[in-house]
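Participant: Next one to model:
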Amino acid sequence: MPDQNPLSHPVLRVIPRDQHNVSRKDISPSALRVLYRLRDGGFAAYLVGGAVRDLLAGRQPKDFDIATDATPEEVKQLFRNCRLIGRRFRLAHVVFGREIIEVATFRANTDDGSGDREQHEGGRLVRDNVYGTIEDDAVRRDFTANALYYAIEDFSVRDYVGGFEDVQNRLMRLIGDPETRYREDPVRMLRAVRLAAKLGFQIETATAAPIPQLASLLSESAPARLFEECLKLFLSGHAVESFLGLERYGLLPALLPASAAALKANRSGALRKVVLDGLRGTDQRVANGDPVSPAFLFALLLWPAYCRSLMALQAQGVQTVDAQRRAADRVTVQQLSTIALPRRFSIPMQEIWLLQSRFSLRQGKRVSRMLSHPRFRAAFDFLSLRLAASDEHAADVEFWLDQQRQLGDAHRASYDADADAVPPGPGDVDAQRRPRRRSRRVSSATDE
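Facilitator: Model (predicted):
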C-alpha cells in the first residue's frame, strides 16, 4: 500500500485561478499591501491558513495571516509599523490602525540542534523557531485545510498535503500521525472540534479516533490558554455544535469535569436541556451582533456542577444559604485548576447563581431591592433559561416580567443611566456594572 502520510512526501498541487473561488476583492487591503511589499522586497509571500480555508469554504475571514521566507527581522526592516512578538513562536505583526496582519516565517518540522525547536519528553512542543521551506512549513501545520497558500503572482492556491480536496469534501484532517500531533499540542483536539463546528465539517476518522483516549492531556495545557479556547468554542456563534462535539469525542470531562459528571448523573436530562437552550441563545445573540459576557457563559456551563454540589451539601444538613455559597465557591475553585477563569467573570457568575433563590421572595421591599441589584437582569435571564428544564419557575418569571413592565419607560431609563450605562441584553452582565464612558462590548475571541 502506498505511503499516505503527507509528512513523508509533500507534493505540490497548483490550483489555478479559474478552478477556485478565492478573489482579491475578498482579501483585506492591508494584507495585500504586505504581500506585495514582501514580493517587491525579493521575498516569497503567501496568504495562508484559516483565511484561505474560509474563503474556499465561502466564508469571510476575520483575520488574514501571511507566510514568507523572510525572517521576522527582515520583515521588520520592510515595515515601520511592525513589531516582533513571541518566544515560543517568533512572529511579526504589521499594524494598520486596529487591524494586525500576522506574518510568520516558514517553519521546519525538524530540530537543527540550535535549541530553537524544543519538545518536552511527552512530545509537547514548547518552542518552534527553526526556519525552513514552504514545503517544510506546509507539513508542520496542524490540519490539511490550514495548509493552503494563496499566491498573488498568479492568483493560484498551492496545496502540498491534500487540503484543497479536504475543504471541498468538508473534512478536518490532521497532517501526520494524529496521536503524535495531539501530544505535541493537546489543544489541537479542541481546535478540531471547534473548527468542525464553525465550518460544518466532519472530523476525519483517523483524526478523531485518538481523541477520547488522549483527552486527559488537556490537563497539561496552561489554564489561561484553555480559558481563551473556551471563548473561541462558545462565543463565536457555534456554541451548540461545539458543545455537542466536546460530548461526542469525550473532551467535556477534561475541560469541564464537574459539569460533565453532573450531566452524567442527571438521568432526566433537565440540566443538559438548560445548557443547550442557553447556548442556542448565545449563538443567536452572536448572530445578531449582541454581546454575551463570559460570566454568563460560565454560569451556564458550570450550572450543572453547582446544582449537584448544592444538593450534596443540603443532603449533609448544611443550611440553604450557606450551602449555596459553599457550592458556588467549591465549583469555582475546582474549575480553576483546569481553566483560569478571571475574578472579573467568576464573581458575577456566582452572583447569578446566588440570586436564583431570591426570585421566589416577592414581598415588599425585597422586590425593589431585587430590581435594583446590578446583576438582576443577567440573573433574570438565567431564570428564564431554566424554563427549558421545567415550568416550575414560570410563575416567578411572569411576576418579574410584570415588575419590569411596571417600572415604566421613564423610571427604567433613569435606572439604566445610573446602573447600566448602556441597557444590556440577556446575559450581558459586564454591562450592568460599567460606567457609561467605559462601556464596551466584551469581544469574543477570533478563530485562527
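Participant: hey, let's count contacts and neighbours off CA atoms from now on
Facilitator: Noted.
Participant: Please confirm that residue 103 is located within a strand.
Facilitator: Yes - assessed with DSSP: H, G, I helix; E, B strand; the rest coil, residue 103 lies in a strand.
Participant: and it, what is it in contact with?
Facilitator: Applying Cα atoms under 8 Å, 6 or more residues apart in numbering, we find residue 103 in contact with 65-68, 72, 75, 91-94.
Participant: Name the member of the residues you listed with the most neighbours.
Facilitator: Compared across those, residue 75 has the highest neighbour count, 27 neighbours, by other Cα atoms under 10 Å.
Participant: and that one, what does it touch?
Facilitator: Applying Cα under 8 Å, 6+ apart to residue 75 gives the contacts 38, 82, 92, 103.
Participant: And the last one, how close does it get to residue 305?
Facilitator: Between residue 103 and residue 305 the distance, using Cα to Cα, to the nearest Å, works out to 42 Å.
Participant: Residue 82 against residue 97, yeah?
Facilitator: No - under the contact definition of Cα atoms under 8 Å, residue 82 does not touch residue 97, with a separation of 11.7 Å.
Participant: So which of these two has more stuff around it?
Facilitator: Using other Cα under 10 Å, the more surrounded residue of residue 82 and residue 97 is residue 82, with 21 against 7.
Participant: roughly how far apart are the more buried one and residue 103?
Facilitator: Taken as Cα to Cα, the span from residue 82 to residue 103 is 10 Å.
Participant: run this one through as well so I can compare:
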Amino acid sequence: MNHDARTNATPALRIIPREQHVISRKNISKAALRVLYRLNEAGYQAYLVGGAVRDLLLGGHPKDFDVATSATPDEVKKLFRNCRLIGRRFRLAHVVYGPEIIEVATFRGTGEEEGEGDRHIVDGRIVRDNVWGTIEEDALRRDFRVNALYYDISDFSVRDYVGGMQDVENRVLHLIGDPATRYREDPVRMLRAVRLAAKLNFRIDAAAAAPFAELGPLLAEAAPARLFDESLKLFLAGHGLKSFHMLEQTGLLKFMFPATARALKRGDEALRSLIEQGLANTDARVAEGKSVTPAFLFAVLLWGEVRDLAHTWMTKGVEPVVAWERAATHVIAEQCQRVAIPRRFTLTMEEIWGLQPRFEQVQRKRVFRLMAHPRFRAAFDFLVLRAAESQAVRQLGEWWAHAQQLPPETLAAALAGSGSSGANDEVAAAPKPRRRRRRKPASKKGGKSDPA
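Facilitator: Purely as a prediction, here's the structure:
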C-alpha cells in the first residue's frame, strides 16, 4: 500500500462555501451535530464525512452520520461519557444517543511509519489499520471520490480534496488511487461500486470497472458472513432490481450467486421474469415502508437451480419429496460457501420451495392443510411469481388466489368428493402443470447411482 499512487499524491483542496452548496444543518441529525460541536469546541478538527455528505448534496436524507476528526479514539472517549471504542482492524469510537449511534473515526494516515497506530497487510489486503494522519491523508485513504467530501462544522463549508464534488455533479463513481490495488486491499469494494451506482443512479467509471473480470474471483476469499451483509444492502435497500442488473452487466453475479448465473446463462426467461418481478416487488415494499425478508429473496434467486435439480432427480426415479429436499440442500450448501445465509432463512427457503408441488394437489383435505401452513402466504406469493413458467402455473396461481377469497364452507363444498374433479361453479378445477416423464430406476446392480 505504501507504493500506491495515493501516498505520493498531493491533494488539491477545493473549499465550497456555505452559499454554494445545498447542505443544511436542519437535515443533519441532532446527535451528529452535538458530536461535531463538542469536538470542535475542544480544539479538534471535526467533519461530517462520507455517504451522509454525498447524499445531502444530492438532496437525500441520510440515516447514518459519520464523523472524521483529528482526535484519537481515546481522546474522543474522554469527551463523551456515552462513548464506547470498538474494532481491531479499524479502531473507532461509537457515541450513543438513544437508538442513534454516531461513528467517529480518527483521520487515517498513509505511511506505516507515521502516527501512533499500526498497520498489518497480508497479500495486499489490509487486516489491521490504525495509523493516524491528517485530513489530506484521510481523504486519499477513502474508496470513492464521492465518499471523500467533508462538511466543516466550523464554517459550514464542504472540503473536497480529490474531485468528489465534480463526480457528484457528473453522477459518476471514480475510485481514489489505482483500482486494482484498491480491490486487492478489499475485494468487497467491487460490490460497493455496484451498490452505490445502483442506489445513486450513477455510472461506474470505466477504469474503476475494468478490473472486475480479473479480480472478481477474489470475492470468493471474502468472509461469507460479510458477503451476506453486502447482499442485504444490494437487494433489500430499495434498489435491488438495479443492483441485480448491474451485477449482471459487470460480470460479478457469478462470483456471488453462481447457481443463479448458471441458470440464467441457460436462457431461462421464466426465471429471469421471476427474479426481476421478485426484486421489483421487494423494492416497492421497501419504498412503502413494509417489511421484507432475505429468505424470500434468496428463494427467488436460487429457484432455477433448485427446480432443475429436483426435476433431474425425479426423472431418475427419486421420490418427489426427496428430490426437492435433496435439490434444496445441494443448492443451499453451494451458495453458503459464497454467501453465509443464516439457518433461520434457509429453513424458510426450503419450505417455500417444498410447498410449490403441493399447490398442484387440490383435494379438499390437502387444500385446507396447505392453507393452514405457516409458510403458505410466502409460498403462494412465490407461486404467483412463477406465472411466466407456463400457462398451467399461471392458472394454478389464479385458482389459489380465487380459492382464498371464498368462505371456508363454500370452498369445502366446491372441493367435496374427489378433489379437483369435484369443483363446482364457485371454484374451477385447478390445472395441473405437465410433469416431465420419469424414467424407471435402473434395477440392475452396478447401475448409475443418483447424484447427491
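Participant: how about the contacts of residue 75 of the first structure in TSV, adding secondary structure?
Facilitator: Below are the contacts of residue 75 of the first structure laid out as TSV (three-state DSSP):
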residue	secondary structure
38	helix
82	strand
92	strand
103	strand
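Participant: Name the nearest of those relative to residue 173 of the first structure.
Facilitator: Closest approach to residue 173 of the first structure among the contacts of residue 75 of the first structure (Cα to Cα): residue 103, at 24.2 Å.
Participant: quick one: residue 279 of the first structure and residue 242 touch, right?
Facilitator: No - counting by Cα under 8 Å, residue 279 of the first structure stays clear of residue 242, with 9.7 Å between them.
Participant: shared neighbours of the two, which are they?
Facilitator: Counting by Cα under 8 Å, 6+ apart, the contacts common to residue 279 of the first structure and residue 242 are residue 234.
Participant: mind listing the helices for the stretch 301-450 of the second structure?
Facilitator: Here the stretch 301-450 of the second structure has its helices, by DSSP state H, counting those that start in this stretch, at 320-338, 343-355, 364-371, 376-385, 391-405, 408-414.
Participant: contacting residues around residue 189 of the first structure?
Facilitator: Contacts of residue 189 of the first structure by Cα under 8 Å, 6+ apart are 182, 211, 215.
Participant: how far does stretch 33-49 of the first structure sit from the chain's center?
Facilitator: Taking Cα atoms, centre = their mean, to the nearest Å, one finds the center of stretch 33-49 of the first structure at 29 Å from the center of the full chain.
Participant: Show me what it is in contact with.
Facilitator: 31, 64-70, 75, 78, 94, 101, 145-152, 448.
Participant: mind running it again at 6 Å?
Facilitator: Stretch 33-49 of the first structure is contacted by residues 65-69, 146-151 when judged by Cα atoms under 6 Å, 6 or more residues apart in numbering.
Participant: Adding distance to residue 327 of the first structure and secondary structure, write those residues out as JSON lines.
Facilitator: Shown next, in JSON lines, are the contacts of stretch 33-49 of the first structure (distance: Cα to Cα, whole Å; DSSP: H, G, I helix; E, B strand; the rest coil):
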{"residue": "65", "distance to residue 327 of the first structure": "44", "secondary structure": "strand"}
{"residue": "66", "distance to residue 327 of the first structure": "47", "secondary structure": "strand"}
{"residue": "67", "distance to residue 327 of the first structure": "49", "secondary structure": "strand"}
{"residue": "68", "distance to residue 327 of the first structure": "52", "secondary structure": "strand"}
{"residue": "69", "distance to residue 327 of the first structure": "54", "secondary structure": "coil"}
{"residue": "146", "distance to residue 327 of the first structure": "42", "secondary structure": "helix"}
{"residue": "147", "distance to residue 327 of the first structure": "46", "secondary structure": "coil"}
{"residue": "148", "distance to residue 327 of the first structure": "48", "secondary structure": "strand"}
{"residue": "149", "distance to residue 327 of the first structure": "50", "secondary structure": "strand"}
{"residue": "150", "distance to residue 327 of the first structure": "52", "secondary structure": "strand"}
{"residue": "151", "distance to residue 327 of the first structure": "56", "secondary structure": "strand"}
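Participant: Select from the contacts of residue 189 of the first structure the one having the most neighbours.
Facilitator: That'd be residue 182 among the contacts of residue 189 of the first structure, by other Cα under 10 Å, with 24 neighbours.
Participant: Can you classify that residue as helix, strand or coil?
Facilitator: Quick answer, by three-state DSSP: residue 182 of the first structure is helix.
Participant: can you pull the contacts of it?
Facilitator: Residue 182 of the first structure makes contact with residue 188 under the criterion Cα under 6 Å, 6+ apart.
Participant: tell me the secondary structure for the nearest residue to residue 82 of the first structure once chain neighbours are set aside?
Facilitator: Nearest residue to residue 82 of the first structure, sequence neighbours excluded (Cα to Cα, 6 or more residues apart in numbering): residue 94, at 4.3 Å. Under three-state DSSP, the three-state class of residue 94 of the first structure is strand.
Participant: Surely residue 94 of the first structure touches residue 79?
Facilitator: No - counting by Cα atoms under 6 Å, no contact exists between residue 94 of the first structure and residue 79, whose distance comes to 7.1 Å.
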